[in-house]
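1. here is a sequence together with a model predicted from it:
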Amino acid sequence: MLSKTTTLAAVAGATILVAPSAALAHVSFHPNAIPQGAFVTTDIRVPNEESNASVTAIRVKLPEGVLDAQGAPPAGWSFSSKTKKLAKPIKTDDGTVTSEITEVDFTGGKIKPGDFGNFPVALGLPDAAKQGQVIGFPTIQTYSNGDVVRWIGTPTDDKPAPTIDVTAPGAAALDVTGGDAGPPAKLPANLTGVASTSASATATPVAATKPATTVITKKETSTLSIIALIVGALGLIAGGAALATRRRTAAA
């Protein structure tokens, strides 16, 4: 099952710490709108909101039904996970699964005051997560001075849990601008495939798209040939002029 996470290390290598803007004041996922049944890599973005202490640990509780989750810790950090035995084993394409992952933890590193960190996690959404649902991921943030911040509230609370919106099966994973901890509770119809009366949201596709194919017509080919001949002729003229100049210089 972990064969699906082969690109995770490369993602972690690109993780950087930079000063956040006001919009990054909450723990959040990027991308945060994920298709039903998908297995994706998403970043847990964690800000440091204190002026005299570093973030030293991040613990994220996963919803029931996550059978596979793997982290790629940034430099200086360690990743670990907690599991729970399933009441009934589940058969998957990769074999029989006897436990689910209940929590993922990043520890041992530091996020300095005024910075934020990205923590890549590859996971599969629970089979029970259906299109149109919003999944919360309660998160505990620990500082070097002993302070603990519990991001476990609703989207309207001061400390909301980061959320992921479940979109239509087969859609692209998107980074949607909405609430501080995630996208709007109801995404626009063009993203979810269902009717919505919520305010519009801005979405940035994350999945790679197929390169556009350029078709050159016969007319364009003829035009290009003519241009090539003209350029070639100009090159010969310039070369001849340079040669004549050298000969005159030598004769002098």
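-> Great, that's in hand.

2. CA only for contacts and neighbour counts going forward, please
-> Fine.

3. the nearest residue to L24 once chain neighbours are set aside - how many residues pack around it?
-> Distance criterion C-alpha to C-alpha, 6 or more residues apart in numbering; nearest residue to L24, sequence neighbours excluded, is P47 at 6.7 Å. Applying other C-alpha atoms under 10 Å, we find 26 residues neighbouring P47.

4. go on, D175?
-> With other C-alpha under 10 Å as criterion, D175 counts 21.

5. same check on S225?
-> 12.

6. helix, strand or coil for it?
-> Taking DSSP: H, G, I helix; E, B strand; the rest coil as the rule, one finds S225 in the helix state.

7. list the contacts of the residue nearest to L24.
-> When contacts are counted by C-alpha atoms under 8 Å, 6 or more residues apart in numbering, P47 touches 20, 24-27, 111, 114-117.

8. and if we set it to 10 Å?
-> Under the criterion of C-alpha atoms under 10 Å, 6 or more residues apart in numbering, the neighbours of P47 are 17-21, 24-28, 55, 111-118, 141.

9. below is structure B, check it against A:
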Amino acid sequence: MNVSRIAVAGGLALSSVALLSGTAFAHVSVQPQGEAAKGGYATVNVKVPNERDNASTVKVEVNFPVDHPLASVMPQPVPGWKAVVTKSELAKPLELHGKKITQAVTKVTWTSDGAKIGAGQFQQFPLSLGQLPEDTDQLVLKAVQTYDNNEVVRWIEESKEGAAEPQNPAPVLKLSAATGDHHGGGAAADDKADDKAGHDDKAAHAEAADSTDTPARVLGVVGILIGVAGVAFGVLAGRRRSA
């Protein structure tokens, strides 16, 4: 196999990896900032990537399950976006901190107020949630994404265990075991998160150093080999002249 064929094969392999990576990370998802514990409160990010090269995202809707209602859902202001919280009457009132709650948040809608999510970009929409339910391991937050060309993508398909991932999977918030203070973690969890962040940062620096050192070491070895070859060639040339 000549050099050109190797280059073509390498290019195809890299293109395949890029396509697969883009597909895997192009879904709307929800990611907790810390721990989302049953019975507690949590701050999460709704991560919305733009999948189109010829259109921008101008509207995002996130729907909350009515079978596991949340009494409190508060969006953090995002520059260039207007957030609207929709509440609905509950068939069965909730008891929260000794108070009876008759309404729950069923949807949060972000609409462009000057900002857009362009091609090759993503936007995070922070939410404060609580009180999280104690009778389920996850919350399915179905989302709807609207583009400025009026295309609508519905991220509402629920994944099933043992089955392939659906084309438009719904975002899922995993819930961990309940904590004693019902605040989704507390100071101890924050300390652990800080320690983990510090450890990950050190590991990232070490990995970066290794990745930087590796090419340098390879080049150094190549340089040494070239030098040795040059010396050997010089010695052989000298012997031939002597002969």
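-> Right, received. Where do you want to start? Since this is a predicted model, take the numbers as computed values, not measurements.

10. list the TM-score for the superposed pair.
-> TM-score for the superposed pair, counting by TM-score structural alignment, normalised by the length of the second structure: 0.58. Supporting figures: 159 aligned residues with a C-alpha RMSD of 2.7 Å.

11. quick one, which of the contacts of P47 of the first structure are buried?
-> Among the contacts of P47 of the first structure, the ones that count as buried by 16 or more other C-alpha atoms under 10 Å are 20, 24-28, 55, 111-118, 141.

12. what about the helices in the stretch 101-250 of the first structure?
-> 189-192, 218-251 (DSSP state H, counting those that start in this stretch).

13. now do the buried residues in the shortest one.
-> Read it as helix 189-192 of the first structure. Neighbour count says helix 189-192 of the first structure has 191-192 buried, by 16+ other C-alpha under 10 Å.

14. by contact count, what packs against it?
-> strand 33-35, strand 163-167 (3 or more C-alpha pairs under 10 Å, 6 or more residues apart in numbering; DSSP states H and E).

15. next helix or strand past the first one?
-> Right, the one you point to is strand 33-35 of the first structure. From strand 33-35 of the first structure onward toward the C-terminus, using DSSP states H and E, the following helix or strand is strand 39-47.

16. in the second structure, what range does that next one match?
-> Aligning strand 39-47 of the first structure against the second structure (TM-score structural alignment) gives residues 41-49.

17. sec struct for the closest residue in space to P69 of the second structure that isn't next to it in sequence, please.
-> Excluding its sequence neighbours, the residue lying closest to P69 of the second structure (C-alpha to C-alpha, 6+ apart) is A104, at 5.9 Å. Put simply, A104 of the second structure is strand when judged by three-state DSSP.

18. distance check, the corresponding residue of the second structure for A168 of the first structure against S72 of the second structure.
-> Counting by TM-score structural alignment, A168 of the first structure lines up with A177 in the second structure. For A177 of the second structure, the distance to S72 of the second structure (C-alpha to C-alpha, to the nearest Å) stands at 20 Å.

19. elements contacting the longest strand anywhere in the second structure?
-> As assigned by DSSP state E, the longest strand anywhere in the second structure is strand 81-96. Under the contact definition 3+ C-alpha pairs under 10 Å, 6+ apart, strand 81-96 of the second structure sits against strand 57-63, strand 72-75, strand 99-112, strand 122-130.

20. done for today, thanks.
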